[in-house]
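Participant: Only the shape, not the letters, is given here:
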């Protein structure tokens, strides 16, 4: 077949594109079994990106920058030895006590009838403070979530940095016989839209209290799915298990599709999850009712602020006192916090 001379540049460009893709795949050290996925856009073409066939595992000695780099590329990362053995042992005991007070779920679709859940972990455990304060977790959350926004005040454009806050906490124990959870995005709680909103709303952590294996229902994820828009549905065939040893942790953004796997073993698997969210969004778990005042007052100051007792640069969350918009944190110094807000003791 004979081609016109003007056609050859098209074939040249296609060959150059294929060559660039292969070079990029090699440079990113993508596994040979990795596949491509297409993300539809509002333009007249499809954008191609790589979908790794597993989450990358980094050592506990990794830097925040290394952790963030992998999360931004794949949507999540596994941190080996996130907790030391002493802290892991302490967390295991606290979580087991909390789960003992809990019952199995009442529906088999999302919650699971062979799964126990216990929330209010800042009131029930002491180890959750160490999880929240871990430099890799909070450091990555700050980097990913606290990206300044330009806001006009009159004719002056000022950068405003959002706060971060604890959105939810939960111990989850998946028992033998529990089926796969539907794949979902955790930022659905905010009805977050992709890519229209243009930023992440949440950084989630799942700490392995026991070993996470494919057989016992390790969390399944679709690496790279944080780049998808809202038109593409997730498929279980695209998911992979985030396998990790007890004491390790998986960090992933709220836009990553994931879900608990099927427990086909003879023992339960247990994990602890919590989130850092943008501070101007409503908390998924009501921390004001979940953590009693007396418990809250003995927590570290930074944790108190993360639990919602703080105002941001936009004054969200303020309390009026003597005509001033005041941070609620200042009232925690009082012996009678509710009294400072005018609540009579006889009504409590």
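Facilitator: Perfect, thanks for sending it. Computed from a prediction, not measured in an experiment: that's the story for all the values here.
Participant: Please make it C-alpha for all contacts and neighbour counts, starting now.
Facilitator: Fine.
Participant: And stretch 111-124, end to end?
Facilitator: End-to-end span of stretch 111-124 (CA to CA, to the nearest Å): 21 Å.
Participant: The structure to be compared is supplied as follows:
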């Protein structure tokens, strides 16, 4: 497969998912796997049929491994994500980072659409894009994620019935990208070894994130991030003025934790700013005419 953002985005919209082959080195993935191994060992199994009784999950990965930022900010992946989501928002935001470990005996996850988190109308816009990075080889036997091609289309059934879907077989270093409207689910682990992966999710910048980024990465942690990563996490306004702190960009908290004596500053889209300038200029001209008269 070509490493071409336009081609991969076309496949994403055509099928509801695409595979980015060898997006990072296996050495980088191995280093990330080493960083999270002890956390997997200390994490209890999930509770509930959706998360899975033979599955372990944990988030906040940007503060658990220095190798996660490269996945979150992978330029090719972001090009695909932004192409999918930018028609519906001014900026995208990080939705979650989550490590997942399927143990032997894990059952197949119910086919589901991630966009069902949100109560808005379906089929009109895309709400999110998720990316799965295998830490161990994905096989049909060890629980490789299953996808249902075309299930993102308007009118596609929410229940695939007897259709088993496609098991996405990938080596570490490759990535599976899918739309929030695409049916998918973890497979059953029929082997005697664990299957590990990291999920990085992105959403429209005006939506509430699956993982509460501001609690996971409070200012004392986020100020160690570079500005672009901090903005992706949420320390940036979505124009116009959404997500402000005392009328300013929340990135101010990364420079100065004091919230006293701040002036509110407009943060508008260019079209809004231009319309506002014209509106104000008209009033000022009218006022000047009155004074002059």
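Facilitator: Right, received. Where do you want to start? Remember, predicted model here, so these are calculated numbers, not experimental data.
Participant: ok, the corresponding residue of the second structure for residue 330 of the first structure to residue 259 of the second structure distance?
Facilitator: The equivalent of residue 330 of the first structure in the second structure is residue 252 (alignment by TM-score structural alignment). Look at residue 252 of the second structure and residue 259 of the second structure: by CA to CA, they are 9 Å apart.
Participant: more crowded one of those two?
Facilitator: Shown here are residue 252 of the second structure and residue 259; by other CA atoms under 10 Å, residue 252 has more neighbours (17 against 10).
Participant: Show the contacting residues for that one.
Facilitator: Neighbour list for residue 252 of the second structure: empty [criterion: CA atoms under 8 Å, 6 or more residues apart in numbering].
Participant: Doesn't residue 22 of the first structure lie inside a helix?
Facilitator: Yes - assessed by DSSP: H, G, I helix; E, B strand; the rest coil, residue 22 of the first structure belongs to a helix.
Participant: Need the counterpart of residue 142 of the second structure in the first structure.
Facilitator: Checking TM-score structural alignment: residue 142 of the second structure goes with residue 216.
Participant: which residue packs closest to that match, ignoring adjacent ones?
Facilitator: residue 263 (4.1 Å; CA to CA, 6 or more residues apart in numbering).
Participant: And the equivalent of that neighbour over in the second structure, how far from residue 182 of the second structure?
Facilitator: Matched by TM-score structural alignment, residue 263 of the first structure corresponds to residue 189 in the second structure. Plainly put, residue 189 of the second structure is 22 Å away from residue 182 of the second structure if you go by CA to CA.
Participant: Which of the two has more residues huddled nearby?
Facilitator: Shown here are residue 189 of the second structure and residue 182; by other CA under 10 Å, residue 182 has more neighbours (26 against 23).
Participant: For that one, give me its contacts.
Facilitator: 16, 17, 112, 113, 114, 147, 148, 149, 150, 151, 152 are the contacts of residue 182 of the second structure under CA under 8 Å, 6+ apart.
Participant: Now do the same for residue 141 of the first structure: its match in the second structure.
Facilitator: That one, residue 141 of the first structure, aligns with residue 81 by TM-score structural alignment.
Participant: ok, how many other residues are close to its match?
Facilitator: Residue 81 of the second structure is flanked by 25 other residues according to other CA under 10 Å.
Participant: likewise the one 5 residues further on?
Facilitator: A total of 15 residues lie near residue 86 of the second structure under the criterion other CA under 10 Å.
Participant: and the gap between it and residue 251 of the second structure?
Facilitator: With CA to CA as the criterion, residue 86 of the second structure and residue 251 of the second structure are 22 Å apart.
Participant: Tally up the residues packed near the closest residue to residue 120 of the first structure other than its chain neighbours, please.
Facilitator: For residue 120 of the first structure, ignoring the flanking residues on the chain, the nearest one in space by CA to CA, 6+ apart is residue 290 at 5.2 Å. Each residue near residue 290 of the first structure was counted by other CA under 10 Å, and the total is 16.
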